[in-house]
Structures are given as C-alpha cells and as structure tokens.
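K.L.:
Here's my sequence, what's the structure:
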Amino acid sequence: MLHIKVPQLEEIVEGAISQAALQGEPQLISVVNEIDYTSPYAFLDRAQAVDQHRLFWRSAGEDFAMVGVGAAHRILSTDSHRFREIESVWNELQKKARVYDPSHVKGTGLVALGGFSFDTNQSDLTPWESFPDSQMTIPAYLLTNKGTKSYLSTNLLIFEEDHKQQIIHQINEQQHQLLHGDRQELKLPNRTSSMEMEAEKWKQSIKQATDDIKKGKLGKVVLARELRVKFNAPVELAAVVEELCETQSNSYVFAFENGGDHFIGATPERLVRVEKQELISTCLAGTIPRGKDEEEDHILGQRLLNDPKNRQEHDFVVQMIREAVEACCYNVEIPSAPVVYPLRNLQHLYTPVTATLENGYTLLDVVERLHPTPALGGMPQKQSVDYIRKNEALNRGWYAGPIGWFDGHNNGEFAVAIRSALIQGDEASLFAGCGVVEDSDPEAEYEETAVKLKPMLSVLGGSL
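P.N.:
I've put the predicted structure just below:
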C-alpha cells in the first residue's frame, strides 16, 4: 500500500485512469481528508439519497464512529474457510491500492465493514436473502469520527474507460449531498402489532435441551427465539441508530443495509479488538435484570455473581476464549473472577481478556478461532452448532455472527451481533437467546430473553 502526500483529486483520478489502461485492470484509490465535525446521524440520513448500501458502527467505551455509504468494493465468501478467503482478497487489494492518507487515523482510508452469518451450513435463506453469508464492504464514502474530529475517506475503483470530469462531478455532487444535503425531521417508528413466534414450542425446546445435556449429548447450548413486529410506516434507519446510541451508551451500535433491508442492533458483547498488536477480548455471559434503584441493583448483581448456573455458563466462555487467544498471543492476562457489567436494562457477568498478538496472526485469525463462543453457540462448539441448526425454529442469518471492521493499519474490532433486529420496510424480526445448561428452567429462560429484547423494542415503538 502506497502512502503519499495528497495531490488534487483531479490529478489522482487522471493518474488512476492512465494506470488502469497501462496495467489492463481497474485501480482502487483512497483519498482521506479531515473535514469539519459532521454528525454521523445526519450523514447516515442524507446517505439514503446516494445509495441503499449504508453501514454504521459506534464503538463501546470510546468516542469513535464510522458511517459508510455505497461500495467501492465488496469482498464476499461462501467458502467454509471464509475468514481466510476474505483475508486473502483484502491483502491483495491493499497491495495494489493507492492510498492518499496524511492523517493515518484508525478507521480512515481503506476500511472494510461488514459481517458473517452465524452458521455457513444454514440452507434456508429466509428472511436473510439480502445478506450474503460473508460480506465485507469498502465504502465509496466513509465518515470517521474520532473524538471531536471528522475525516472523510473517498474510495473509488477506476476503470480505463472512465472519464475524469464525469467522476469528479459525481464525487462533488455526492459529497455535497452527504455533508450539506437537506434533511427531514427524523421520527422513531410507531409499532402497530407484534407476534411471538411459537413461544410454547420454544419453551419445550429448552426442556428438551436440558434432557439432552443430562444425557451427555452436549455441555451447553444457546437457543434463540424471534419476535415479529409491524409498523405504520417504513422504519427510518438514522432515527433508530441515533436513539440506540443515546440510550445504549455501553454497547456497540451497528447497522448494515443491503438492498433496503437493515440489520441493526446495540450489542454489549465485544468479540475482539486489535490495535497496534494489542488485543482485547470479552467474556460476557450470565444475565440478570437491572434493579429499580441502586440498592436493588446491588442485590441483583450479587445474586448473579453467586448463581451457580450463571457462573458455570460464564466459565464456559472464559475457558474457550483463553484457549483461542493463547494459541496466537502472548502476555495473556485474565482475571480470576468476573465482575458485574451494568447496561441500561440488564446486568452481565464480565471478564476482560488482554494479550499481545503474535507476529503472523491477524484480527480475522482470532475471529475465526473465537466464533462462535459458548455464549452464542454452546459447548462443545461443533456439536452445539449442529444442535442449533436441527432444533432452532429460526434462521439466525447474521444474528449472533461476528460483525465489525478492519483497516489498512492493522486496526479493527468485531462484536457479536446480538440485541438486534432485521428490519424490512414496515416490518422487523427481533432476536434473543439464552444459554441452556442441565438445570435451566424454561420459564426463567423465556423471561431472560424477554428482557434481552427490550433494548431494540424500546426504539422500535416502546415496550410490549
């Protein structure tokens, strides 16, 4: 990847057209400019007039957000080795790309955002037809906000038959729309109906799973259920994203739009982050509601810390992540006991994992080793995923899969796509799951999933 001082855009495009003709293949270019601070929600809203492929990411625990529009390049894979295939294509793209980025700020320039399905062997595509099994997108335009600073990356695939002035005119028009275009007042959706999908059948599947665990068929399995809701009008993506960011401050907020369908959520669960070879992962398993006040909060938190079922569920995750991280890292540090991690509606057991990534390993290597963790699949890993495929009534699609980003500076972060919804026009499917062990109670697990549905329900028409 070539980093040089940024000349005029016209000169860059003209040079890329010449190189495309000379080399007989299109040229990927990336130009980064620092701009006046720009609201990510305004950018996301205005982007609907530019392209129906929008992407949003807001990190938990730091003031960092990205909004992508359109696609300079999409990296797709349906291969069983999908993480390695996408890594290989990404590396080739970087080698050939010409990047004009004087800032070198993480999340600028060539950045790929996207996600992976939970299970590559799921045969029924419904209702995920718009979301490929694995897709990472290099946006045509990318707004990156870090603290009070904003950066705009413009990524283009230039062909030898392209005309310089036509490209420049299009870029100027689209950038003006994204940064200064008119906006309408954003409104949260008004829900008109909701329907739980086979709730009693789902409870029976929990009972069956506990019996199978007692018989030694597996150690733990996570089973999810679906809630379908309908609205009086198509959902405005930017309104929902902004509300999630304001109400779920400790969560990763994400949105991926394909062909007008939106997969959106606010997940507390980081899978892994890598920045300058320093790795952070998170063990987040075990759940209890928040209390009505500080005293009740503390009582519930202590109950969670001392609950054998939740501690066992959490320990499954800790041991699996330890094994995966130790295989490709050194300086691995894991606390001996979890602490309580509060969210707006829930409290979780939380154990952080820090390490240094060994040379030769990448973020996607770690993602491949970690997915799915016992918090989303179960134990043992393969048996639990097979069990889910055979016994869960829904197609998870990207729900519970890894979603995130990586850039050309070896930075990146992936979270687990829970607390989420697939929005299709004026309808949506919401998903929530729970970890089943041998002493799980179907009614208690049902109530736990009801609490987990609240963050998305709160922005999609309020509580049930």
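K.L.:
from here on, contacts and neighbour counts on C-alpha atoms
P.N.:
OK.
K.L.:
centroid residue for the chain?
P.N.:
Within the chain, one residue has its C-alpha closest to the average C-alpha position: by C-alpha atoms, centre = their mean, that is Ile403, at 3.0 Å.
K.L.:
Quick check: nearest residue in space to it, chain neighbours excluded?
P.N.:
Spatial nearest neighbour of Ile403, excluding adjacent residues (C-alpha to C-alpha, 6 or more residues apart in numbering): Gly115 at 4.1 Å.
K.L.:
That neighbour - how many residues pack around it?
P.N.:
By the criterion of other C-alpha atoms under 10 Å, Gly115 has 25 neighbours.
K.L.:
wait, the residue nearest to the centre of the chain sits on Ser420?
P.N.:
No - contact criterion C-alpha atoms under 8 Å: Ile403 and Ser420 do not qualify, at 11.6 Å.
K.L.:
any common contacting residues for the two?
P.N.:
Shared contacts of Ile403 and Ser420, defined by C-alpha atoms under 8 Å, 6 or more residues apart in numbering, are absent.
K.L.:
which stretches of this structure form helices?
P.N.:
Listed in chain order, the helices of the chain (DSSP state H) span residues 9-23, 40-46, 82-96, 164-180, 199-214, 237-247, 294-305, 308-326, 363-370, 381-391, 442-452, 454-459.
K.L.:
Can you tell me which of these is packed in deepest?
P.N.:
Comparing the helices of the chain by mean neighbour count (mean count of other C-alpha atoms under 10 Å), helix 40-46 comes out on top with a mean of 22.
K.L.:
For Ser205, see how far away Gly401 is.
P.N.:
Distance from Gly401 to Ser205, counting by C-alpha to C-alpha, to the nearest Å: 22 Å.
K.L.:
what's around Ile334, how many residues?
P.N.:
By the criterion of other C-alpha under 10 Å, Ile334 has 18 neighbours.
K.L.:
Could I get the contacting residues of the residue lying closest to it once chain neighbours are set aside?
P.N.:
In space, and not counting its chain neighbours, Ile334 is closest to Val353: 5.0 Å by C-alpha to C-alpha, 6+ apart. Residues counted as contacts of Val353 (C-alpha under 8 Å, 6+ apart) are Ile280, Ser281, Thr282, Cys283, Arg322, Val332, Glu333, Ile334, Pro335.
K.L.:
structure for this one too, so we can compare:
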Amino acid sequence: MSFLDLTATILNLLKKQSFQKERGNNHVHIWEHELENVLDLKNLTLHTQALPQCFLASKNAKREDLALGATKTFRRLDETETLDKYLEQENVQLFGGRRFDPMKNIGNEWRTLGDIYLFLPRIHFITSGNKTRIRINFIENDLLDNGELKPEVLFEIHDTISFTEQSQLNPYFSFDHQLPGESEWGRKINGCLNIFSNGKIGKIVLSRKQIFTAKSNTDLKIQLEKTKVEGNYIFYFKYSEEDAFLSVSPEKLFSIRNGRIEVDALAGSSPRGKSKSDDDRLGDDLLKNQKELNEHRFVTDSIMDSLTELGLKPEFIVAETLLKLPYIQHIHSLISCPLGRHTKILDLMEKLHPTPAVGGSPRELAMENIRAFEPFDRGLYAAPMGIIGKNYSEIIVGIRSALINGKNLHIYGGAGIVPGSTAEREWNETQNKMKAIAGLFS
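P.N.:
You can find the predicted model right below:
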C-alpha cells in the first residue's frame, strides 16, 4: 500500500463515522480499524513529519506501536488527577516519558521536554502478529453537536497521516567534550566510596555523557533505521522540530497485560567475549562475582519491597540468569504479580522509579548524591518512558540512549558504584554501555 493510498483509505473510512456525544471533556472516543496490509511501523516513522511522534518496538519483536500527533498533552507533574481520569478509561493509552529527576535543575538541552511529556495520540498504529490496526482518538471538543467530526479535525488528521518519501541525511558528528572527564570521574568515584564508609548507603549509580556536534540539525532517524531489536526495546520520541530522543534499552520498568504486572531487574554486568568459550567464561564469572550479585540483589530487593508496599504479592518468574546483548551481558531477574483492583498506574511508576539499577539504594540518599555528583541533568536518560494505559502498559527504562538537541548529540552511560568499585573499571563499563548507541553513528 502506498502512502497516498493509506491516507485516502483512512480518511474515507473516517468521513462515514459519527460518535455519541458524552458528558464531560475527559471522555475519549476511540475509532479503531484493522488495515488490509501489515505495516512496518519503524519504516513509517522514517517518513512522517508529525509532531509529536513516538515509536516503540517490544524486545521480543512481537509488537510495534507508532503514535502521531496529539489529541491531548500533559506537560505538568501536578496534572495527576486529570491523568488518572484518562487512564481509568478502557483502551486509552498515553505515550511519552518524564524526566529522571524533576528535583534536579533542568538542563538547557531538556527545556523543550519539561518535567513530563505524555500525550494521547491523535493517530495510533499497532502492528502485532500479522495485523496492523489503527486507532484514532477524539475528545468531546473534536465533535459537532450531531456527533460528526469537525472539519478542522479531519484536516488535522490528513496532515498527521501524510507520509513522504523523504531521503534521510546522515550528518557527520565531531567529538566536542565529555562530562565528567576521566580525572573528575575518578574524584567522584572516590567521593562515593568515602560516603559508603558511614554504612548508611549501599549503592550510587553515577552516569556520564559524551557530547558531539554536527554541522546541521538532524533527528536520529538514520540511527533509528539502523536499530535491531536483539533483546532490546527500541524507543524513539521526537517532541519538537529540534529535539529527539532514542533509546535501545534492554530494561523495562514494568509492563501490564491481562491484569498482571511484570518488572525487570537488570544489574550486574560484564563485557561479551571474543569467542564462545571466552564469552561463557565471562558469563560464569559474572554469576559468581559477589560484588555484581550484591548490586543485582539491591535491585530485586527494592522491587519486591516497592510492590509489597502497594499491597501486591510479587514473585520471581526468572531469577539471576544471564541476559546476553551484542556488547554486554547482564544478570537478569523477572518479577511478576496480579494487580490490585484499585492499583493506579501512576502510583506504580512513582513507586518503582528509579530502581537501584539506575539510581541506587536507599533511593532518597542515592538521589541526593546523584544530584550532588553529576554535573548535568539526565533528562530522559534512565527515566521511565513508553506506553501507559489501564489494559496495556509498556514502560521501559531509557538507558543506552542519545538525545539530539539542535546540532548537539548527547550519548549517556551509567555504572553502579558500590563498596569495592574502582574508577577505571566503572569508566570502562560506561564506555562499553555507550558503544551500544554510539555504534549507530558509525
């Protein structure tokens, strides 16, 4: 199906629709239709100019979602009451993310994003199995008194689903600087080790970033095109003309399916080997390394405690196995439990983020030290992002990530600092983690 045929098909179907007007401006009308052709949604993302736009591919490659345009946006952390009213409705799904730490002074590169950017998409494509469905979301203000769509809404939809055969330019990026530098990193690691001596804190996750500059603006779509699932989620979020964020992350914060929540624990890592025997040896050593196991158990203990505090009964589905990715291998556990009748999704996000894998333990003390030690705002790096809804949620942790802000490229990596950590080892670990995203720019 050509882009023109796709646009025409959707508009012709929509013009025949009318909706029953409801009371209340928060009610969402959802029109859904299964398309005759299966669409490659990553490819579709490469050819849209709609704003905002958000693409998510699941790590098992079984589902892709593409959200285009906004029926409703949420840009403030104090809008939780209104957000809850939307999320209580069947099949309403919001896309986007929130900043890692709203208490940290916002960096200039994140000002367009703000503390939170969640949106109810105007257009939502879902490819799963051998089917592609389209959902279009409307609110009361989009409808005439007779329930038909206002003409301006149809024009907006036309613009949102107008795809073009544009070519992608691959700009050259030159290295600018990194924060912190290697010597400063060493001082910060030593600062963490000194803090551990008081026995009040067991882990602090510190991150660093590399900054590159291009001669012209770009939007990471060349890099999105190069991504492969390979056990990772792929998340792309373009929220302004000059800003786009890409994460190739192995870690989810939580997912919701059929009334159950699943939570990943991913902490403790080692490089991949150059041969199978070398790789197996490194993996075996990782599972026997007490420092790495302790780091992993900080995470699993925290997740179990957080879910229990919400009145849930979590259990291990997978415990302390290896998750092998192209550049790195991790200790991995999977925790699951049924949701409570009155469990709110936003409460889950607030309770689970940040896990010790990206923050530290205990949480509040670790966050205080991250604010003190890190010389930049993480923004969406290591933050919760993805799809949030009552019946279906897929919230990932935005690690292995890059931000484009105008002509500037920011690439991020972090490491868990615990007693026994060394600056050199953690520097090399962050370098290895950044390879996963930096390799997309070669």
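K.L.:
TM-score for the pair, please.
P.N.:
The TM-score (TM-score structural alignment, normalised by the length of structure 2) is 0.88; 425 aligned residues with a C-alpha RMSD of 2.6 Å.
K.L.:
Just tell me what Cys434 of structure 1 corresponds to in structure 2.
P.N.:
Using TM-score structural alignment, the partner of Cys434 of structure 1 in structure 2 is Ala415.
K.L.:
Apologies, that question was intended for Asn306 of structure 1.
P.N.:
Counting by TM-score structural alignment, Asn306 of structure 1 lines up with Lys288 in structure 2.
K.L.:
do Phe131 of structure 1 as well
P.N.:
Mapped onto structure 2 by TM-score structural alignment, Phe131 of structure 1 lines up with Leu113.
K.L.:
Quick check: its match vs Asp101 of structure 2, distance?
P.N.:
Counting by C-alpha to C-alpha, the gap from Leu113 of structure 2 to Asp101 of structure 2 is 13 Å.
K.L.:
burial count for the closest residue to the match of Phe131 of structure 1 other than its chain neighbours?
P.N.:
Spatial nearest neighbour of Leu113 of structure 2, excluding adjacent residues (C-alpha to C-alpha, 6+ apart): Tyr239 at 7.2 Å. Residue neighbour count, defined by other C-alpha under 10 Å, stands at 19 for Tyr239 of structure 2.
K.L.:
And for Lys276 of structure 1?
P.N.:
Lys276 of structure 1 has 11 neighbours, counted by other C-alpha under 10 Å.
K.L.:
quick one: contacts for it?
P.N.:
Asn410, Asn411 are the contacts of Lys276 of structure 1 under C-alpha under 8 Å, 6+ apart.
K.L.:
what do you get for Ile134 of structure 2?
P.N.:
Contacts of Ile134 of structure 2 (C-alpha under 8 Å, 6+ apart): Glu32, His33, Glu34, Leu35, Ile123, His124, Phe125, Ile126.
K.L.:
residues touching the residue nearest to the third one when sequence neighbours are not counted, list them.
P.N.:
Nearest-residue entry for Glu34 of structure 2: Arg133, 4.3 Å, with adjacent residues in sequence omitted and distances by C-alpha to C-alpha, 6+ apart. Contacts for Arg133 of structure 2 were tallied using C-alpha under 8 Å, 6+ apart; they are Glu32, His33, Glu34, Leu35, Phe125, Ile126, Thr127.
K.L.:
From Phe175 of structure 2, how far off is Arg133 of structure 2?
P.N.:
Distance from Arg133 of structure 2 to Phe175 of structure 2, counting by C-alpha to C-alpha: 42 Å.
K.L.:
Let me see the contact set for the aligned partner of Phe263 of structure 1 in structure 2.
P.N.:
Matched to structure 2 by TM-score structural alignment, Phe263 of structure 1 sits across from Phe245. By C-alpha under 8 Å, 6+ apart, the contact list for Phe245 of structure 2 reads Leu220, Phe235, Tyr236, Phe237, Lys238, Leu380, Ser401, Ala402, Leu403, Ile404.
K.L.:
Looking at these, spot the one nearest Leu352 of structure 2.
P.N.:
Nearest to Leu352 of structure 2 among the contacts of Phe245 of structure 2, counting by C-alpha to C-alpha, is Leu380 at 15.9 Å.
K.L.:
how close does the closest one get to Asp285 of structure 2?
P.N.:
For Leu380 of structure 2, the distance to Asp285 of structure 2 (C-alpha to C-alpha) stands at 32 Å.
K.L.:
And the residue nearest to Glu34 of structure 2, what's its match in structure 1?
P.N.:
Using TM-score structural alignment, the partner of Arg133 of structure 2 in structure 1 is Tyr151.
K.L.:
for Ala214 of structure 2, same thing?
P.N.:
Alignment note (TM-score structural alignment): Ala214 of structure 2 maps to Phe231 of structure 1.
K.L.:
Neighbours of Asp5 of structure 2, how many?
P.N.:
When neighbours are counted by other C-alpha under 10 Å, Asp5 of structure 2 registers 10.
K.L.:
Alignment lookup: it to structure 1.
P.N.:
With TM-score structural alignment as the matching criterion, Asp5 of structure 2 is left without a partner in structure 1.
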